[in-house]
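In: Let me see the structure of the following:
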Amino acid sequence: MPASDYYQGDETREKRPTVLKGIFFLFILILVVAGLLYGALQLRSAEGPKVAFAAPEPLTVSVMPVRLASEFRIDESFTGLAEARRKSQLGFSSGGRIEAISADVGDRVKAGETLARLDTRSLTAQLASARAMVEEARAGHALALNTVERQRTLKLQGHVSQQHVDEAEAQANTSLARIDAAKAQADTLRVQIDLARITAPFDGVVTARMADEGAISAPGQPLLELVETGHLEARIGLPAVSAARLVPGNFYSLVADTGTVDAKLRTVTGVIDPDQRTVAAMFDIENPGILAVGAVVRLSMEREIDEPGFWVPVKAMSTASRGLWMVYVAAPYNGGWRAEPRPVEMVHSEGDRGFVRGPVQEGDRVIVDGLQRLAPNMPVIPRESPRADTPTDG
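Out: Here you go, the predicted model:
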């Protein structure tokens, strides 16, 4: 046989699968599947898969009973400043050289006390001249009166006419007018000399000094600032609804950093400030000695809000959707208790408590701590809170 036919027959036999190879492959496959099944059976427990049937242990939580109210009270605080009723910037009405300033910043002065003086030597000389003119006018008037008497005597004797008598009387009246004019000039100079010194218009303390001796003061230029200390008033801005509850003439307690002071309400302006949107109330402070001018004072007032609900600690609430909050109530369930979530709406918050309303009944036990460990409908053991976290007022 040719060599080509021989090689072609070998290739044909190698490519054709044999029955022995198929049986061997099937046997190996059965062994692998059996091994896998045996391993799976070995891993399973003899008692079957473990399934938890016992309920979790109840969690002990602190609770507080709900006390529903038809309204609640809140404390409002309004701030103002204690100010002096009078505050003046003092200066001279006429200009001149400052001769003396006898007050300095911080000095307490009495009403009428001289605080500063101008150089008045020129005015004093003018006053002396005016006084001399008064005396001169008086002398001329006396001479004119004597002349009138003589002219009247001569008239009776027929030596002069009535014309001479009238002229003498007119001269006497003119000299009298000169006396009045000279007196008025002297009085004007006296007033200028008096205004050449600054006196305290009221009891107070000097808070500013803007000039010294020797300086030339212009008319009306402020030299000293005086603040009244004997009478203080407080100006406090309040909303119109709160200001309407104040009664003029009544006494109120104002709180400052130095303590509490009594103040009498003098008036309420009744006009809303366009910037602050508040109404100003003016108080006269009864004991101003313990307050400094410019001190901050606070007025506290109670206000009733006609809203139903109940107080809970802020720590008893958690956030919910749509702007609501959530509290957990320990509710009876199958002879025990479980934590039921209840949505509530915040009406007012005040420090560490809040006034809320929602589907909660009188006497329900609200869980007040441990919210991070709670889940809805979780079994719990309620325990009354040892301290009152919320007030019991309506």
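In: use CA for all of it now, contacts and neighbours both
Out: Will do.
In: number of nearby residues for residue 339?
Out: Neighbours of residue 339 under the rule other CA atoms under 10 Å: 27.
In: Residue 298 now?
Out: As a burial measure, residue 298 scores 20 neighbours (other CA under 10 Å).
In: next one: the one 3 residues further on
Out: The number of residues packed near residue 301 is 16, by other CA under 10 Å.
In: tell me which strands and helices the top helix by length along the chain is in contact with?
Out: Using DSSP state H to define each element, the chain has its longest helix at helix 121-157. Packed against helix 121-157 by the contact rule (3 or more CA pairs under 8 Å, 6 or more residues apart in numbering; DSSP states H and E) you find helix 162-195.
In: residues touching the residue lying closest to residue 366 once chain neighbours are set aside, list them.
Out: Distances taken as CA to CA, 6 or more residues apart in numbering put residue 329 closest to residue 366, at 4.5 Å, once the chain neighbours are dropped. Counting by CA atoms under 8 Å, 6 or more residues apart in numbering, residue 329 makes contact with 338, 339, 340, 341, 342, 364, 365, 366, 367.
In: now residue 260
Out: For residue 260, the contacting residues are 253, 254, by CA under 8 Å, 6+ apart.
In: what do you get if the cut-off is 6 Å, keeping everything else the same?
Out: Applying CA atoms under 6 Å, 6 or more residues apart in numbering to residue 260 gives the contacts residue 254.
In: Same check on residue 222?
Out: Counting by CA under 6 Å, 6+ apart, residue 222 touches 89, 90, 91.
In: this one as well, want them side by side:
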Amino acid sequence: MVISLQEGLKVDRRYPAIIRAEQTAELGFEVAGRVSMVAVEIGDQVRKGAVIARLQADRLRAASNEARAQVAEAKALLDQYEAELARQTQLRSRDATSGRAVDDAHANVLTGRARLKSAQASLDLAAADLRDTVLRAPFSGLVIERQASVGDLAQAQTPIVTMIESGSLEARASLPVDVARALRPGSSVNLFVDDLVFSGRVKSVLPTVSDAAQSATIIVSIPQNASISEGKAAEIAIEQSVSGEGIWVPVTALVSDLKGLFAIQVVEEREAGWVVRRVPVEVLYSSSDRAYVSGSFKGQAEVIAGGSHRVLPGQVVETKRVAGRSVEPTP
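Out: Model (predicted):
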């Protein structure tokens, strides 16, 4: 193939990604207790607010009733204190009681109000604990794990089931830091899943960087109608610019050079005929079948597309064209 220099290029580089639900929740009770009912199985679709599971609530119901009785008692006592304060205040206006008695009655009212407030707080806490014996779905979605059965003793905040939100998926990928930070929320990217291609948009670029890999995570939103399963492997294509003057060559044209670098071999027309010359190159970009390389190239040279291992630099060869403009040496 005849050398044809170009100044840089734009390429789509693919990075591995994983499909995740936008919302995943491990649902558990806020209080400990024995599980009396689990209403879902793995694979069930549930609506927001639907009952997922229940705990035995006898003791908590009794505690709530006791707290309610304490509130009633505190209210009755406060009513007595307030009535006594009113009576002592009236007597004081007629100079029929001491100021000390009025002060004592006022102090009793303050104490009664504090006791009622404390009793009400205890009732609110008991009512909340009682409500927490019923576990409900925080959003509409799919049950993907069930970690408890009827009769199990559930600890507070221990997962009972795991849910993912229905219909809302996103892709997460780790990119080199400079590539990730060049993206902006709203940027369009292509997402490859098996043989399908979807158009997604960059939702966010997480500010944290992995020290080991020097990579940053991007999150790409996926169209609602995309037929993709959660947990699926994917690839995200990011358009990037490759700077530097270079040429495209088949990967079969690359040969090993000194210190683990690469070179290509070219044939140049001289008086003696076509002469092989080795050109060290830097691979700026490569795909499965070709590479974009830079090096010290001259005008009328042609790249040896295959069979480079059969000839040495300085050797005079005959050539034959293959695949259009590629050449192979014939020593």
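In: And the strands in the stretch 1-150 of the first structure?
Out: 59-65, 72-84, 87-91, 96-101, 108-109, 114-118 (DSSP state E, counting those that start in this stretch).
In: can I get those in JSON lines with distance to residue 358 of the first structure and mean neighbour count?
Out: As requested, these are exported to JSON lines (distance: least, CA to CA, whole Å; neighbours: other CA atoms under 10 Å):
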{"stretch": "strand 59-65", "distance to residue 358 of the first structure": "15", "mean neighbour count": "19"}
{"stretch": "strand 72-84", "distance to residue 358 of the first structure": "15", "mean neighbour count": "17"}
{"stretch": "strand 87-91", "distance to residue 358 of the first structure": "56", "mean neighbour count": "18"}
{"stretch": "strand 96-101", "distance to residue 358 of the first structure": "73", "mean neighbour count": "18"}
{"stretch": "strand 108-109", "distance to residue 358 of the first structure": "62", "mean neighbour count": "18"}
{"stretch": "strand 114-118", "distance to residue 358 of the first structure": "70", "mean neighbour count": "21"}
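In: Turn those into JSON lines, columns for distance to residue 314 of the first structure.
Out: Output for those, formatted as JSON lines (distance: least, CA to CA, whole Å):
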{"stretch": "strand 59-65", "distance to residue 314 of the first structure": "13"}
{"stretch": "strand 72-84", "distance to residue 314 of the first structure": "16"}
{"stretch": "strand 87-91", "distance to residue 314 of the first structure": "48"}
{"stretch": "strand 96-101", "distance to residue 314 of the first structure": "63"}
{"stretch": "strand 108-109", "distance to residue 314 of the first structure": "52"}
{"stretch": "strand 114-118", "distance to residue 314 of the first structure": "61"}
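In: among the ones you listed, which is nearest residue 205 of the first structure?
Out: strand 108-109 (4.3 Å; CA to CA).
In: Superpose on the second structure and give me the mean offset of that closest one.
Out: With mean CA distance after the TM-score superposition for the first structure, strand 108-109 of the first structure departs from the second structure by a mean of 2.4 Å once superposed.
In: what does stretch 128-142 of the first structure give?
Out: With mean CA distance after the TM-score superposition for the first structure, stretch 128-142 of the first structure averages 2.9 Å from its match.
In: what's in contact with that stretch?
Out: Against stretch 128-142 of the first structure from outside (CA under 6 Å, 6+ apart): 172, 175, 176, 178, 179, 182, 183, 186.
In: And the third one, how far from residue 140 of the first structure?
Out: Spelled out, it's residue 176 of the first structure. 8 Å (CA to CA, to the nearest Å).
In: just to revisit the earlier point, any chance of the contacts of stretch 128-142 of the first structure in CSV with neighbour count as columns?
Out: Listed next are the contacts of stretch 128-142 of the first structure as CSV, based on neighbours: other CA atoms under 10 Å:
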residue, neighbour count
172, 21
175, 22
176, 19
178, 19
179, 20
182, 21
183, 19
186, 21
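In: Dump the residues you listed into TSV; add distance to residue 24 of the first structure as well.
Out: Converted to TSV, these look like this (distance: CA to CA, whole Å):
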residue	distance to residue 24 of the first structure
172	169
175	165
176	163
178	160
179	159
182	155
183	154
186	151
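In: between the residues you listed, which is closest to residue 225 of the first structure?
Out: Within the contacts of stretch 128-142 of the first structure, the smallest distance to residue 225 of the first structure is 31.6 Å, found for residue 186 (CA to CA).
In: Tell me the counterpart of the closest one in the second structure.
Out: Aligned counterpart of residue 186 of the first structure in the second structure: residue 123 (TM-score structural alignment).
In: I'd guessed residue 279 of the second structure sits against residue 263; true?
Out: Yes - contact criterion CA atoms under 6 Å: residue 279 of the second structure and residue 263 qualify, at 5.4 Å.
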